[in-house]
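**Student:** Below are the sequence and a predicted model for it; my questions follow.
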Amino acid sequence: MSKPVYGKNAVQSRNVEKISSPVWALVVALIVFLVWTPFQVGLFNGQQIDYEKPIYVSSLLSGLLLLVWIGLYYKKFKLEEQRDVLAVASLLLPITYALSLFGAASHYMAMNILFIQSMYIAVFIIALYLLKQKQLNVVIQNAVLAIAYFIVGFGLLNWLGAWKFAGGLVGWFSDTVSGGKYLDAVMTDSNGLRLTSIFQYANTYAAFLMAFLFVAVFALVRSKKWYGTLTHGFMLVPIIVSLLLTLSRGGLVMLPVVFVLLLLSLKPVKQILWIIHLGIAGLASLAIASPVTNLGTELSTAFTSSAAFKGWAYLLGASAIVAACGWVIQRFVAPWLQNKLEGWESRKLAGLWLPLLSVVLVAVVAFLLIGTSARSILPANMETRLENINFKQHSVLERITFYKDAMKVVKDYPIIGAGGGGWASLYEHYQDYPYTSRQAHNFFLQYLIEVGIVGFVVFMGFIGYIFYKYIRGYLKRDKDEFDNGFIFYIIALSVLVHSILDFNLSYAFMGILVFIGLAGMGAAMDSKPLRRNWNKPGIRYSYLAVLAIGIIFMFFLSVSAVGSSNSVMKAKRLIGVSQSYEELKAPLMATLKGRPYHPEAAAYLASMDHQVFNQTKDEQYLNEAFSVLKRALKDEPNNKILLTLLASSYDLKGQNDLAFAVYRDNADKFNWDIEWYESLISRSQALARAANAEKDEAKKQEYLTTGLDAYKHVTDGVEHLKTLPPEQLQGRPFSVTPTIALNAGKMQQMAGQNEEAAATLKLGLGDAYADVVNSGTLWDTNWYSSLIARSYDLAQQAFTQQDANSKTTYLNVGLSAYNQVQADLQVQSLAIPPAIALNAGRIQLMSGQMQAASETLKLGLSEDYKDATNREMARWYLAALKKAGAAQDQAVYDKLIAADPAEAAQIDSIVNTQYQ
């Protein structure tokens, strides 16, 4: 058997190896896959059915590509050198994700990320062996660069008003194009317009741009052809301008870090050339940044050809100038520098001086742009972003909190982790304050959460070994025989370093780039022969057999998941157009047959069953909802929507105590969800009141204890929020809401804590109810009447002012107050006073509770239609019936119209008012 060839001879050997047509076909298929992926597989946060099908399709396609690779390489595959071990070791990465399924916080999300990880490894293995052949290596490099440059151009097309053209370029194969426009290629947030291109998240686009800025500079310096020099030089300005347009502070902070790390890997001449090219491109980009930013902002509101022409003139003109300068530098300056510094390059530690000088230079530039008025050369929005870079800035403080909370998750799921999507499923339980972030904003911590210490050690060992072996070989080089691998090193290093601050690898395309980068490094690394003879046919073919079995297994899972996804998407489309329960149910059942844990399908079906039960009172629909929800919750125990629907199912069945138990037993999963605690406290109060009426002191105390403990949890949380730094935004609202105050106050009154009850009411009801709260007697019928009347008036005022949040708050206070006084009067066998019935009925109608409104209003009706209040009661009662689609109460209608014919128009006015 011939011995393997390593080092320079290996490179030469690969250069002359003939490449068969099937291998070329595999390369073309891989490139097509790389083109398709960024426009199909976006951010995978595990719980959006719009994005799940592309994940399954990509897993399926990558598996097929890997099967083709096995067919082409099964004779060539050897286990002779360290590089070959990478193909075997890479399988441990999806295996650790498979292990994490046993303790997964969400089986659905964990399976989705297992599909993604399987795709990564398929791409890695294929690329590892294709990139060993220089001709294929060059083709794949050029393809990756072309894709990157297209993405940059695609983003700028959208920025400068050509969104319809940009959408047309990709709309024929991308589902992300709607109405001819790629969704959120330019997004708007509190900072203004931000360029995101295909990523729909500016910070990840910044990480992408940072990586390919350095790739473009490297390709420019390396290029031996004039057209290559001009092409790469031309792209520097569009990339830097795009980076500025993302307004990503993380990108600007990490860019110099990665730049210095890369300089350490270059010889002095190339270090100087990098600095010159980037300096010229940076100055040119800054010169046009303001007009391009302003023109893009103008074009986002109204397209004008003159503005678009100016924008492209600035951009293309600056790019052409920089490209020309780049050609001149490479043609004349680079050879001169090489001759002048040839002796210096051979000196020990010669490559350290410029990186150290760059650190100083970066510090000076950072000081000028952040600490002085020099930043005024930038557009206003960029200036503001730079001005806010400091360690007390909101996003910095928020990330520090994320990282602390992430370690709490790791502590509870240390060995095999919480499964893919573990952070998204669990963060509400561990969070320190009510932020909303389904990503931990640190890839490495998120990975640690998902696969635990075992999986994290495997992953870090895998990438660490590749980096170590690649850098070791690179530093030993005599010539530039490792140039091909350096582009892949730039990509992997840039994205991974930036991912310390963000969730770039939650985008499948970014993950693919990293694993192609690792494969490129592996193909060029310092690979030595294995000490033991592993290259036995039994071992080699066993590996390929295991790989093939795994691919086939994932293939069938992918096919099943694609079919399931098609079904749930069909149901989602039908929900907006069909009224047929059976038509809607069929695709949902098809989804749940294969994946009974699918959260959205289970939620859709359970919601439909609730609606049909409300209409028919047929228990079979309610039983089906129970069955679907309980099965889904076995694998999705932290899914808030499913838990809420389960509680609703118990409510519909009249088992309010079991619905209460759902909220009580799962409250710690949503520690900062004020709506969850509002419902828990309301239910505690209602059940305590019912137990009191039944003279069940034990139950009463149980419910009071739970409710008041929940109220203390809220007040403690409010106090904790006061300790947050003023720069750190609170996130979701968390306070003693009026509804919480009313129910907690009632429980305190029931527990004999009258002073505490009064204080609670003042704390939660606020100035709008100040006179009601300060009235002489609390909790009697007249007090409730005043409270309900005020709630109706405030809700009506908020409705007029189009303040939907305040309207809902006031309506909820009125509803809670009515439930309380109704229960109190029922115990005393007293009728509901007309004033309470009128205002409560109106509140119920405004809340969309038409049947309840008609029943409440009917309770207050009398035969005296000369009385204005009674006529108003009848008017709203008849309007509620009409809105509910119920039969008209003709007797009441005739009496009302006889008393005042104008009432007919007023009834129609209420019916036509859209309160929801």
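**Tutor:** Structure received.
**Student:** contacts, neighbours, all on C-alpha from now
**Tutor:** OK.
**Student:** quick one, strands of the protein?
**Tutor:** 177-178, 181-182, 186-189, 192-195 (DSSP state E).
**Student:** Kindly list the longest helix within the protein.
**Tutor:** helix 537-575 (DSSP state H).
**Student:** how about the strands of the chain in TSV, adding mean neighbour count and distance to T809?
**Tutor:** Converted to TSV, these look like this (neighbours: other CA atoms under 10 Å; distance: least, CA to CA, whole Å):
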stretch	mean neighbour count	distance to T809
strand 177-178	16	36
strand 181-182	23	37
strand 186-189	15	27
strand 192-195	22	31
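**Student:** Reformat those as a markdown table; add distance to V253.
**Tutor:** Shown next, in a markdown table, are the strands of the chain (distance: least, CA to CA, whole Å):
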| stretch | distance to V253 |
| --- | --- |
| strand 177-178 | 32 |
| strand 181-182 | 29 |
| strand 186-189 | 20 |
| strand 192-195 | 17 |
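**Student:** do you know which of those strands lies nearest Y474?
**Tutor:** Within the strands of the chain, the stretch nearest Y474 is strand 192-195; the backing value is 35.7 Å (CA to CA).
**Student:** Make sure A798 is actually in contact with K807.
**Tutor:** Yes. Using CA atoms under 8 Å, A798 is in contact with K807, at 5.1 Å.
**Student:** which of those two has more neighbours?
**Tutor:** Using other CA atoms under 10 Å, the more surrounded residue of A798 and K807 is K807, with 25 against 18.
**Student:** The more buried one: what's its closest spatial neighbour, skipping adjacent residues?
**Tutor:** Spatially, and ignoring its direct neighbours in sequence, K807 is nearest to A795 (4.5 Å; CA to CA, 6 or more residues apart in numbering).
**Student:** And here is the other one:
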Amino acid sequence: MNEGPEQSGLFPYTDEKEMDHIMIKQAINQKLTVGTITLLLFLLSGPWFHGFLLESEQMAAVLVISIGFILFLIKQRLQGSAELYLLAAFFVLYAISLTYGDDHHEALTGLLRAVMLIPLLLFVQSAEQQVMNRIWTVWTWVVGFSVPIAIISNRFVDGRLAGYIDYANSYAVVLLVGLIMAIAMSVVQPSFIPWMQIPIFLCAAGIYMTQSRTVLVLMLTVVPVLWFILRRDMAVLWLHSCISNVLGIGAAAAYSWTPLLCIPAAILFGLVLRFPLNRITISSRSIKLVLVCAIPVLAVVLIWMGPGMAERWSTFTSRTGEGATRLVYYRDAWSLVLDSPIWGCGAGAWSNLQYAYRSSDYFTAYVHSGPLQVMMEVGIIGFMLLAAACIWPIVRGLLAARSLESTEAKLYVIRALAGGVLLLHSLVDFSLSFPYILGLFFILVAVPATSQRADSATTSKHRHLIFKSTAILVAAGTFVLSTMLLVSDRLQQSAAQAYSEARKADAVQLLDRSADYAIWPDRIYDRKARMYLLEYDATHDRRYLEVAQQDNDRALAIYPNHIGYEKLRSDIYWRLGNKDKAVQLLSELVDQNHFMDQWHEDLKQKQAQMK
């Protein structure tokens, strides 16, 4: 008579195959809704399109989600939840920031990024758990195989694997979530356990090749946490996953020396994949302790094998290292937060205001801290709303897990672990500034409606009609705005292409058309002004200078405090012969914005010419 899992510490791979087959068949036969199809498109496309960080890709994602949301609202009855109301309040706050933020364009894109979260949350809450499990299974394979595809495509930045997200740290945290969810899907579908080791192996290798120190530390932290989740009846699953993890790191470390060295690790992984680990009994407390201690130690040893990773760790604590640099970012960003602590300065404020607050010579588009980024944009109130919206679904999922059967409870806990990993990583990086990763977080931690507790919020027919009508109007407005911004951005890209091909008249026409769709087209006017200024410098035709001045005035009318636009105005004044005004404006800019060395040299040269 075979021992049960509680007696032997095994997780049976074969005893439940028939039940798994029935579950898979039911999931496949389950009718996909508009919401689940939209979720699938969002999850599968994000890793290949820069995490939707670029404006055109972000607007395309928002456009698709808004269409799916409108169709979803027509057929589905909405269920309220605390996190939904918190996200709605966060969206309203971003809408208010349009009135006080200087960078209206960035505030608008931030608004659309915030409103995108509400449909994603509702899609997950209305989805069947079995369908979501199938979506997660497909997603883990796609994320895993993105690693060899990225290697073959040479998607490296400064020697670090960045994938198609084009930022190594964010790609690494997505891979870590993929690794964790591969284990979660192994819990749900026992017959898939051997095959799910493949994405685990690939994700571990990819994480190492990104050379992300924070994600590597998080990965080593996740290992013992998973042990405590799986130790009672799924110890072999944990062991198998750890072996795949270590072999993946070993293969990547070998690849960092020479690609041929990773072949033995891959062969060893194939042998382990075929080895029937389900026949192993892990019952001795000493063996368990050795495994829990030895596997992380072995992983650390492998991490130090690669020359690139060892070099990154060796420079972390230096005064000029990345750690010290980020502390400077945080200190300067906190100074900005203290100047407007309640409401913030609006989305995009950091890009322009950092020059006045920075204490050393640097530029960074993002402050590398999610909480600081949010507080700079929408203040402490916005941060508290978003933090509550992030933490509450994790808490509710963990509470719901207490009343569920063992397998489903483990799934909820592991999903909460994956969400916690994203939150922890966002403390020291700007990963949640990627719309894809922010959306991924809420998809991970959302509690499906079929699993929510009976005391979930309900609404009357009258209130439900008002709520749904408002949601449809917001979705329609989102569709219109995202379409306009997408068209505007695509026209700007076409204009850049035309200008590079010396089709300057076409470039100007394309920029004019782009401005018609941009809502706040200050950047387009600035681009035109700089084009005309270059033409003036080449031809000395004063008509170009006059048109450049007109476009510069238009840009400053929309964004009066943009130092780049003001510097361009100073340059135009100088060429127009108004040298006193040009020098006065440039002197004010140099005094207000620190460490602008090139501007300081420009000022000294112009002052010398006036003497």
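**Tutor:** The structure has been received and is ready for your questions. Just so we're clear, the structure is a prediction, and the values are computed from it rather than from any experiment.
**Student:** sorry, back to before: please identify the buried residues of the longest helix of structure 1?
**Tutor:** Buried residues in helix 537-575 of structure 1, counted by 16 or more other CA atoms under 10 Å: 540-541, 544, 547-548, 551-552, 554-555, 557-558, 560-569, 571-572, 574-575.
**Student:** residues in structure 2 aligned with that helix?
**Tutor:** Mapping helix 537-575 of structure 1 onto structure 2 (TM-score structural alignment) gives residues 461-499.
**Student:** A287 of structure 1 is nearest to which of the strands of structure 1?
**Tutor:** The closest of the strands of structure 1 to A287 of structure 1 is strand 192-195. By CA to CA, the value is 18.5 Å.
**Student:** Identify the residues contacting the alignment partner in structure 2 of M119 of structure 1.
**Tutor:** When structure 2 is aligned by TM-score structural alignment, M119 of structure 1 is paired with M116. Applying CA atoms under 8 Å, 6 or more residues apart in numbering to M116 of structure 2 gives the contacts V62, I65, S66, G439.
**Student:** if we can go back for a sec, from the contact counts, what lies against the longest helix of structure 1?
**Tutor:** For helix 537-575 of structure 1, the elements it packs on are helix 49-73, helix 581-594, judged by 3 or more CA pairs under 8 Å, 6 or more residues apart in numbering; DSSP states H and E.
**Student:** Which of those helices sits closest to L130 of structure 1?
**Tutor:** Closest among those, using CA to CA: helix 49-73, at 9.5 Å.
**Student:** Return the set of buried residues in the closest one.
**Tutor:** Buried-residue list, helix 49-73 of structure 1, by 16+ other CA under 10 Å: 49, 51-70.
**Student:** Over to stretch 100-112 of structure 2?
**Tutor:** Under the neighbour-count criterion of 16+ other CA under 10 Å, stretch 100-112 of structure 2 has G101, D102, D103, H104, H105, E106, A107, L108, T109, G110, L111, L112 buried.
**Student:** hang on, the earlier thing: can you list the contacts of M116 of structure 2 in CSV and add distance to L372 of structure 2?
**Tutor:** Shown next, in CSV, are the contacts of M116 of structure 2 (distance: CA to CA, whole Å):
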residue, distance to L372 of structure 2
V62, 25
I65, 28
S66, 29
G439, 19
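**Student:** do you know how far R396 of structure 2 is from L404 of structure 2?
**Tutor:** Note on R396 of structure 2: its distance to L404 of structure 2, by CA to CA, to the nearest Å, is 13 Å.
**Student:** Could you count how many residues lie near K31 of structure 2?
**Tutor:** Neighbours of K31 of structure 2 (other CA under 10 Å): 11.
**Student:** count of neighbours near F145 of structure 2?
**Tutor:** If you count neighbours by other CA under 10 Å, F145 of structure 2 ends up with 16.
**Student:** wait, what's in contact with it?
**Tutor:** Residues near F145 of structure 2 by CA under 8 Å, 6+ apart: P199, L202.
**Student:** One more pass at 7 Å, please.
**Tutor:** Going by CA atoms under 7 Å, 6 or more residues apart in numbering, F145 of structure 2 touches L202.
**Student:** Would you mind measuring from the aligned partner of it in structure 1 to V237 of structure 1?
**Tutor:** Applying TM-score structural alignment, one finds that F145 of structure 2 aligns to G153 in structure 1. Going from G153 of structure 1 to V237 of structure 1 by CA to CA gives 11 Å.
**Student:** Ok, A561 of structure 1 next?
**Tutor:** 43 Å.
**Student:** With neighbour numbers in mind, choose between R396 and L404 of structure 2.
**Tutor:** A direct count of neighbours by other CA under 10 Å for R396 of structure 2 and L404 places R396 higher, at 18 against 13.
**Student:** Many thanks, I have nothing further to ask.
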